[in-house]
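Undergrad: only geometry, no sequence info:
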């Protein structure tokens, strides 16, 4: 499992070596992580499983991050705790778009692994990520 940071106008942090500008991520399953410390819905962590991660420089000091959202999300909220969201959408799209079995299995395994990591508050879901996401907002 690799956790990818979201694109911003700053280079990816060294703690996330797979977030190198201008480089396609390898493998079928990766995740984007977003922290919402002041989210009105009480969202603490939101992980959007996606494929096709690519950093594209669009002008000096600005890099765009492209992904293909694969529906599955691992979410932690104050009210519901940790859960996997949009499993119904994933199954609908899996059938409608005829996802390869290996891709679907990899996504499901990654969602389960991330669910356990968030639930157990394993790094970076133990709060160590807050500093990196704060730097991305500056």
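TA: Received the coordinates, thanks. Predicted, not measured: the structure shown is a model, and the values here were computed from it. Numbering: from 1, shown residues only.
Undergrad: from here on, just use CA atoms for contacts and neighbour counts.
TA: OK.
Undergrad: ok, longest helix in this protein?
TA: Across the chain, the longest stretch assigned as helix under DSSP state H is helix 101-119.
Undergrad: next up, a structure to set beside the first:
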């Protein structure tokens, strides 16, 4: 696929249960993986909930890794939201992965109202939905190797994000700039 190609993300939960679906554009690739762009106003929906994004965001899809990482422009409560997933795969212009509940989140350094129930300081990195991960292991029957790989990926990501290791060192800025360039040229 060429940069600027429209793409769709179709996430599921274990057992092919529907989860998040949204559209964006392929921005390009680098040593970290494929980068996707989602402009402000992108429609995100899952069963029982939907919203339009308040800020531009880019998502890194690393090859062969158990996560997708979304970096947000300032203006919302977090600047990084990493979903622990099965290894993402492309089927044509559709990205698919199974969301495995665990999320590594870095709170925005710029004060913004956190969602209800969230009490974390600016720039804090934490793991969310550990309770959901434990519940779903039983309810959905996650295989032991999936549980082990998801937890190992989560632990590694917490360390990398806290240390500011690549690609969590600002590498996403280039791609946010590219998203702005592409969306600006599309609207003129």
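TA: Arrived safely, thanks for sending. Since we're looking at a predicted model, the values are computed, not measured.
Undergrad: so what number do they get for TM-score?
TA: Once superposed, chain against chain, the TM-score is 0.74 (TM-score structural alignment, normalised by the length of structure 1); 121 aligned residues with a Cα RMSD of 2.6 Å.
Undergrad: returning to what we had before: so the longest helix of structure 1 matches what in structure 2?
TA: Per the alignment by TM-score structural alignment, helix 101-119 of structure 1 matches residues 144-162 in structure 2.
Undergrad: map residue 46 of structure 1 onto structure 2.
TA: Mapped onto structure 2 by TM-score structural alignment, residue 46 of structure 1 lines up with residue 81.
Undergrad: tell me who's in contact with that match.
TA: Each residue near residue 81 of structure 2 by Cα atoms under 8 Å, 6 or more residues apart in numbering is listed here: 69, 70, 71, 103, 104, 105, 106.
Undergrad: kindly recompute the last result at 6 Å.
TA: Counting by Cα atoms under 6 Å, 6 or more residues apart in numbering, residue 81 of structure 2 touches 69, 70, 105.
Undergrad: in JSON lines: these, plus neighbour count and distance to residue 180 of structure 2.
TA: Output for the contacts of residue 81 of structure 2, formatted as JSON lines (neighbours: other Cα atoms under 10 Å; distance: Cα to Cα, whole Å):
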{"residue": "69", "neighbour count": "23", "distance to residue 180 of structure 2": "19"}
{"residue": "70", "neighbour count": "22", "distance to residue 180 of structure 2": "16"}
{"residue": "105", "neighbour count": "23", "distance to residue 180 of structure 2": "24"}
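Undergrad: so which residues of structure 1 form strands?
TA: With DSSP state E as the criterion, structure 1 has strands at 3-4, 30-35, 43-59, 62-77, 81-85.
Undergrad: state the distance from the match of residue 46 of structure 1 to residue 121 of structure 2.
TA: 15 Å (Cα to Cα, to the nearest Å).
Undergrad: how about residue 96 of structure 2?
TA: 32 Å.
Undergrad: burial of the nearest residue to residue 136 of structure 2 once chain neighbours are set aside, as a residue count?
TA: Closest residue in space to residue 136 of structure 2, ignoring its immediate chain neighbours: residue 142 at 7.2 Å, by Cα to Cα, 6 or more residues apart in numbering. Using other Cα atoms under 10 Å, residue 142 of structure 2 is surrounded by 17 other residues.
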